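Colleague: 3D, please:
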Amino acid sequence: MLTSILSLVGVGFLWGATNPFIRIGSKGIQNINTGSRIQNFIQEVRLIGSRLGYWIPFLLNQLGSVLYVYTLQSASISVAVPIANSLSFAFTAVVGYLLGEKIPGKNVIIGTVLVTLGTSMIIYDKLKEQSMKVDIYSR
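Modeller: As a prediction, the model looks like this:
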């Protein structure tokens, strides 16, 4: 169980920490407007396709998805979903701030703290549940 939890923390980190870098790497795509949907698509693909600053974080993000699917083999989905998604949110807020994005507002900070506390309670409960099972089987 501990390995699964650490893997889910890694998933949350890979998903969350890469979001601000993907946002930076795709900067300027919203300014493409050729008047043609096909030309817009071609220009957007050309812009994104030529930026390592987009692709490296994107591939790391996808690595997080692979780790997530692998972790689902041993983790309960009722634990995996809230841990990975909530930590992703928290890591996105922290890394975005460290990269110079606007200072998170009071609500974002409170939300991040509450998400972290809730995730901690889920982890604590699952670890406690597992240790109780070990105690029962060892008797």
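
Colleague: all contacts plus neighbour counts: C-alpha atoms, from now on.
Modeller: OK.

Colleague: Where do the helices of the chain begin and end?
Modeller: Counting by DSSP state H, the chain has helices at residues 2-25, 37-49, 52-71, 77-98, 106-138.

Colleague: Make TSV from those and add mean neighbour count to it.
Modeller: Formatted as TSV, the helices of the chain follow (neighbours: other CA atoms under 10 Å):
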stretch	mean neighbour count
helix 2-25	21
helix 37-49	14
helix 52-71	17
helix 77-98	19
helix 106-138	13
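
Colleague: Would you check how far apart the closest residue to residue 10 other than its chain neighbours and residue 83 are?
Modeller: Nearest non-adjacent residue to residue 10, counting by CA to CA, 6 or more residues apart in numbering: residue 64, 7.3 Å away. In this view, residue 64 and residue 83 are 13 Å apart by CA to CA, to the nearest Å.

Colleague: Between the two, which contacts overlap?
Modeller: residue 12 (CA atoms under 8 Å, 6 or more residues apart in numbering).

Colleague: want to put them side by side, so please do this one too:
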Amino acid sequence: MYTIAPSPTPILLSDPVTSAPPDTSAPSILRYIIGFLLIGIAWGFTTPFIRAAARTHQPPSHPILSSPSVTNSFLKSKLYGAFFGVVDLLRNPRYAIPLVVNLTGSIWFFLLIGQAELSLTVPITNSLAFLFTVLGEWWVERKVISRDTWIGMILSLCGIALCVHSKTG
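Modeller: Model (predicted):
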């Protein structure tokens, strides 16, 4: 059995001479705004690019999918089909690059949610993702943004402003 022997010299938990004061400063509001915008762009603006690439994707043929050992097994045919479907899309840069940017938005969100207030982070990032999705559709697909959509976007921005004001005021 092990025992812990007392230390011959006392250990101070905080030495005022050598220890630095803890950093209590929170990140600036500008860093939060940039974080919210980057997440909104990563989630929203990339979605139309991913959709356009998936819509126009022409997968190559895979002879193994038509082999008797695969076609005779339901499980093998589904697994091989799903595997080649994912691999073919990921090998397409028109799909893979926006997907990677979109997924990095999730990483940024995870990092931001640990610092920012949850009741602000979720509605702000989701609203911004919606706004950037509309702008991305306009950019990629040349969709016309209707008057009602513009009104909805403005109301979303007003809702974001009200959320922020209620937490800071």
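
Colleague: returning to what we had before: wait, the residue nearest to residue 10 of structure 1 sits on residue 18?
Modeller: No - using CA atoms under 8 Å, residue 64 of structure 1 is not in contact with residue 18, being 9.7 Å away.

Colleague: Contacts only, for the residue nearest the centre of structure 1.
Modeller: What sits nearest the mean C-alpha location of structure 1, by CA atoms, centre = their mean, is residue 15, with 2.5 Å. The contact partners of residue 15 of structure 1, by CA under 8 Å, 6+ apart, come to 60-62, 64-65, 88, 92.

Colleague: okay, these in a markdown table with distance to residue 72 of structure 1 next?
Modeller: Shown next, in a markdown table, are the contacts of residue 15 of structure 1 (distance: CA to CA, whole Å):
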| residue | distance to residue 72 of structure 1 |
| --- | --- |
| 60 | 19 |
| 61 | 17 |
| 62 | 15 |
| 64 | 12 |
| 65 | 11 |
| 88 | 17 |
| 92 | 22 |
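
Colleague: for these, which one is nearest residue 22 of structure 1?
Modeller: The shortest approach to residue 22 of structure 1 among the contacts of residue 15 of structure 1 belongs to residue 61, at 9.1 Å (CA to CA).

Colleague: what's the counterpart of the closest one in structure 2?
Modeller: With the correspondence set by TM-score structural alignment, residue 61 of structure 1 lines up against residue 102 in structure 2.

Colleague: what's residue 5 of structure 1 in contact with, if anything?
Modeller: Neighbour list for residue 5 of structure 1: 75, 123 [criterion: CA under 8 Å, 6+ apart].

Colleague: Now check it against structure 2: what is it aligned to?
Modeller: So, by TM-score structural alignment, residue 5 of structure 1 is matched to residue 33.

Colleague: How much space separates its match from residue 107 of structure 2?
Modeller: 16 Å.

Colleague: Equivalent analysis for residue 160 of structure 2, please.
Modeller: Counting by CA to CA, the separation of residue 160 of structure 2 from residue 107 of structure 2 is 22 Å.

Colleague: Right, I'll call it a day here.
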